[in-house]
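Q: please find the sequence and the predicted model below.
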Amino acid sequence: MSISNNIFHAKVLLFGEYSILLDSNGLTIPYSHFNGSLSFIKKDSYTNLNFAHNSNEHLKSYAKYLDENATDIIDTRTFIKDVENGLYFESSIPEGYGLGSSGALVAAIYKEYGINPIKSKAGLTNDETQELKKHFSKLESFFHGKSSGIDPLICYLNHPLFIEDQQNIQSIGISRKNIESDDAVFIVNTNQVGKTAPLVDLFMQKCLNPSFSKLLKEELIPTTNKCIQSLLSGDLNHFFKNVKQLSKFQLNYLKEMIPSEFIQIWEKGLKQNDYLLKLCGSGGGGYLLGFTRNYTQVKKKLSAKGLEVIPVYREF
């Protein structure tokens, strides 16, 4: 009974939440502040045993799903045997916070139990990336009802990904041109768990409204794409202008996804122009994603309100 000691990081979808469902660009990065790995429950283990036992019970349900739906992707016989012997996912990635907790788990299981797995390496072809995404979509659907497969993909490859559309995804570097020491991407803890499936359902219902659908095509998708392109090109002046437009759009048209007690904080950032907030994942709780050119001052200001502020990317 042994297992590889592979660690899988959380992820942050910088841009593309919701709009990626309509084929906007997307940009996602690994986030090593939180991570997880497969392990076995041992009597002398220095871990939270309640967490480990709960994780193991969860894996039993997942193993049944995989045995019924994914025997072409996963060696379910070995996986089920290991689950019966106390396999669990030791993870610091908070669930329901938009940081890819299920994606990291799926990536870990595919790495350990995948049948002829595509190796995680630099220079994967688009065909290989699409094949991985297809596998991960199937494996992660247990957790969300429907999955694009992108969260497990970023957790598995552990490299920033530029999503041109659902059929074209590539590893990419993020420009450090024009970066200053106090530029930062950060997350703010809402101390609430968000639930992805009902919020995605709500968004898709809103899309049935022709006027809302028009707004998405004419404002949300172009603005999202501009955010990504200006960041990748290192044009930070235009980048922050574009992020401000995106923040305004989400506040105006996706307000149901923003916890009510954070509306005022969101508005204050837009008004004072020292930080900008947007959704991190589907919203409804979890973390909010922030952008600033004055991180030291903004962290002090938000922390004074009792908020937990954690840097994601500094000198990006």
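A: That came in fine, so what should we check first?
Q: use CA for all of it now, contacts and neighbours both
A: Noted.
Q: just checking, Thr129 is part of a helix?
A: Yes. Judged by DSSP: H, G, I helix; E, B strand; the rest coil, Thr129 forms part of a helix.
Q: right, and it touches Ile169 too?
A: Yes. With contacts counted by C-alpha atoms under 8 Å, Thr129 reaches Ile169, the gap being 7.1 Å.
Q: doesn't Ser137 fall inside a helix?
A: Yes. Using three-state DSSP, the secondary structure at Ser137 is a helix.
Q: list the contacts for the closest residue to it other than its chain neighbours?
A: Distances taken as C-alpha to C-alpha, 6 or more residues apart in numbering put Gly149 closest to Ser137, at 3.8 Å, once the chain neighbours are dropped. Shown in contact with Gly149 (C-alpha atoms under 8 Å, 6 or more residues apart in numbering): 133-138, 140.
Q: may I see those residues arranged in JSON lines, with neighbour count and distance to Leu276 as well?
A: Shown next, in JSON lines, are the contacts of Gly149 (neighbours: other C-alpha atoms under 10 Å; distance: C-alpha to C-alpha, whole Å):
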{"residue": "Lys133", "neighbour count": "23", "distance to Leu276": "31"}
{"residue": "Lys134", "neighbour count": "16", "distance to Leu276": "34"}
{"residue": "His135", "neighbour count": "23", "distance to Leu276": "35"}
{"residue": "Phe136", "neighbour count": "24", "distance to Leu276": "32"}
{"residue": "Ser137", "neighbour count": "21", "distance to Leu276": "31"}
{"residue": "Lys138", "neighbour count": "18", "distance to Leu276": "35"}
{"residue": "Glu140", "neighbour count": "24", "distance to Leu276": "31"}
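Q: use this one as the comparison:
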Amino acid sequence: MGSSDFSSSPAKLLLFGEYVILAGSEALAIPLSGFQTSWRPGPDFDAQYDLPQFASFLENLNLPFEFDHEGLRQALHAGWFMDSNIPQGYGLGSSGAVVATLLKQFAAGIDTTDIAALQKTLAMIESYFHGTSSGLDPLVCFLEQPIWVRGKEKIEIPKSPSKALLKKFFLLDSGKPRRTAPLVSKFNQNLKDPGFKKIIEEDLVSAQNLAILSFFKEDFESLHHDIGEISAIQRAYFKDMILPEHLDLWDKGLETGDFYLKLCGAGGGGFVLGFTNGEKPKVPENLIDLI
């Protein structure tokens, strides 16, 4: 523990499970190393934002491991700060990366054998930023490994995907941050419609779960088909979550089958996730490879 080393954490990317995890679907999140949050010496007090308040919050928690509160206080007093290129409001776990990085820097004796218990602790810590937290974001950022949510209270660490598989994916940058809460509220309201609920629970949940299995098998053809199903369902039933400027490209993918777009997290801004078995689309927006 201490400030002698520069701890860092990757972003988190939810590949599958957006929204439908609320309806019982599985979910798969992976670390995204192209975006990082790092603990840096300053002095740069302006870049600390509310880290001093967060430090006070941590002091009042009953943590199941050692935490060097005094070391954190001294580092903040000396101007240490979080240096991050993880965009906020993009669903990439920016606050989860802050939590993970501070724990790597100042905590000791963390039990990583009980993943469910660790997730609950991380959820408690990250609640400072959002009021509530599932703990998934800081868990991925801290372990720097994929996390497979297989149901309530059931999570696993699967093998890391190959580079060949990750090269099939890309991110489309909308350039616009989003607010997740209103979008989730809209989804929950839509679930009260029996027709919508049936589509979600029977069709979309099935497509998401099949896509996760195809992903693990690295069955590119099946994965291409499964993501196409997800893309079509989201295009038809998640219009509020898709930016108008992305509709033509979304439709082009569905018409040609050359690539498919799907929501990346809540949608409504941030990134859109793409998958292709061939060439990536040529668009004016910034396309980002996962590796």
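A: Nice, thanks for sending it over. All of these numbers come straight from a predicted model, not from anything done at the bench.
Q: isn't Leu261 of structure 2 right up against Gly253?
A: Yes. Counting by C-alpha under 8 Å, Gly253 is a contact partner of Leu261 of structure 2 at 7.0 Å.
Q: so between these two, which is more surrounded?
A: Leu261 (29 against 21; other C-alpha atoms under 10 Å).
Q: element containing the equivalent of the more buried one over in structure 1, please.
A: By TM-score structural alignment, Leu261 of structure 2 lines up with Leu277 in structure 1. If you go by DSSP states H and E, Leu277 of structure 1 is part of strand 276-279.
Q: next one: the nearest residue to Ser231 of structure 2 once chain neighbours are set aside from Asp251 of structure 2, what distance?
A: Nearest residue to Ser231 of structure 2 in three dimensions, chain neighbours excluded: Lys262, at 5.1 Å (C-alpha to C-alpha, 6+ apart). Remark: distance between Lys262 of structure 2 and Asp251 of structure 2 (C-alpha to C-alpha, to the nearest Å) = 11 Å.
Q: same question for Lys217 of structure 2.
A: To Asp251 of structure 2, Lys217 of structure 2 is 28 Å away according to C-alpha to C-alpha.
Q: counting neighbours, go ahead and name the busier of those two.
A: Asp251 (16 against 12).
Q: what helix or strand is the more buried one on?
A: Per DSSP H and E: Asp251 of structure 2 is located in helix 247-256.
Q: strands of the stretch 1-150 of structure 1, residue ranges please.
A: 8-15, 26-40, 87-91 (DSSP state E, counting those that start in this stretch).
Q: show me the one of those that comes nearest Gly173 of structure 1.
A: With C-alpha to C-alpha, the closest approach to Gly173 of structure 1 among those belongs to strand 26-40: 9.9 Å.
Q: next, the angle from the closest one to strand 8-15.
A: Compare the direction of strand 26-40 of structure 1 with that of strand 8-15 by axes from the mean of the first three to the mean of the last three C-alpha atoms, to 10 degrees and you get 160 degrees.
Q: where in structure 2 does strand 26-40 of structure 1 fall?
A: Counting by TM-score structural alignment, strand 26-40 of structure 1 pairs with residues 27-41 of structure 2.
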